[in-house]
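S.K.: when you get a sec, could you give me coordinates for this:
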Amino acid sequence: MSTQVFINLAVQDLPKSIEFFKGLGFEQNLQFTDETASSIVISETIYVMLLTHPKFKEFIPKNAGISDARSATEVLVSLTMDNREAVDKMYAKALSLGATSFSEPIEMGSMYSRAIQDLDGHIWEFFYMDMNAAPPQ
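M.R.: Predicted coordinates for the structure are as follows:
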């Protein structure tokens, strides 16, 4: 069995966050969705669990707080795209759905990326890496 990745994110407005990720083209798994949480399918092995703040607190120590992703970087989630055009398309789509730009485009030789902050400030980077142009090992 392949290892699966579940990214758990605290969100302020669950319905709006669900619509944001669905708007990016990802599917919602209703089997793991209720009024406190929603599973978003990124790929066969990557899932995002959108959790209301009270639900998120059930999984952390009682005295731990939830970071404000707009004022402190908690994580940078990077997703590969098939090409540069797909990077730009996903970036533009995210902005049209209410995301904000996080940084200028980054070009590092064979890698190209664009980053956004989602509705709750979580940072998502869309990137393409041309493996044929990557330096040899």
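S.K.: C-alpha from now on. contacts and neighbour counts both.
M.R.: OK.
S.K.: could you check how far the nearest residue to Asp82 once chain neighbours are set aside is from Ala92?
M.R.: Of all residues not flanking Asp82 in the chain, Tyr128 sits nearest, at 6.4 Å (Cα to Cα, 6 or more residues apart in numbering). According to Cα to Cα, to the nearest Å, Tyr128 and Ala92 sit 15 Å apart.
S.K.: next up, for comparison:
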Amino acid sequence: MTKMIFVNLPVANLAASRRFYEALGFTNNALFSDDTSACMVWSESINVMLMTHAKWGTFTTRSIPPSTSSEVMLAVSCDSRETVDAMNTAAAANGGTADINPMQDLGFMYNRNLADPDGHIWEAIWMNPTAMGAAEAN
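M.R.: The predicted structure is shown next:
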């Protein structure tokens, strides 16, 4: 069986967060979604569970950090530089914040950071497989 990761995130407005993630290219898995959570699929092995604050509270008694603090930055790979740019543009147009950190272009790697409506940080990243292969050969 393929190993999977489920990233669980507390969200203030489930419907708005679901629309945000769909705009970034995630799809909803209705089998694992209800009025308190939404399972958003990035790939066969990566899922993001969006949970209302009440639902989140059934998993932990730890407080939800304010949207101005950061505990993690979640990175997802993209197929192209254009996909990285499109995610960043979609974030800004759907209640998130684009370019919360400076864009990074190292030639072989390109990334931009965005925040969802609740301040969760995502890094959209593209790596040039040709350049990476040349670096590994050296």
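S.K.: returning to what we had before: so which of Tyr128 and Ala92 of structure 1 has more stuff around it?
M.R.: Tyr128 (20 against 17; other Cα atoms under 10 Å).
S.K.: secondary structure class for the most centrally placed residue in structure 1?
M.R.: In structure 1, the residue lying closest to the centroid (Cα atoms, centre = their mean) is Trp124, at 4.6 Å. Trp124 of structure 1 falls in the strand class when you classify it by DSSP: H, G, I helix; E, B strand; the rest coil.
S.K.: what's the counterpart of it in structure 2?
M.R.: Here Trp124 of structure 1 is matched to Trp122 in structure 2, going by TM-score structural alignment.
S.K.: mind listing what its match touches?
M.R.: Trp122 of structure 2 makes contacts with Met73, Leu74, Ala75, Val76, Asn113, Leu114, Ala115, Asp116, as judged by Cα atoms under 8 Å, 6 or more residues apart in numbering.
S.K.: ok, Ala10 of structure 1 next?
M.R.: Leu50, Leu51, Thr52, His53, Phe56, Ile66.
S.K.: how about 6 Å then?
M.R.: Leu51, Thr52, His53, Phe56 (Cα atoms under 6 Å, 6 or more residues apart in numbering).
S.K.: the residue nearest to Asp82 of structure 1 should be in a strand, yeah?
M.R.: Yes - according to three-state DSSP, Tyr128 of structure 1 belongs to a strand.
S.K.: can I assume it is in contact with Tyr112?
M.R.: Yes - applying Cα atoms under 6 Å, one finds Tyr128 of structure 1 in contact with Tyr112, separated by 5.4 Å.
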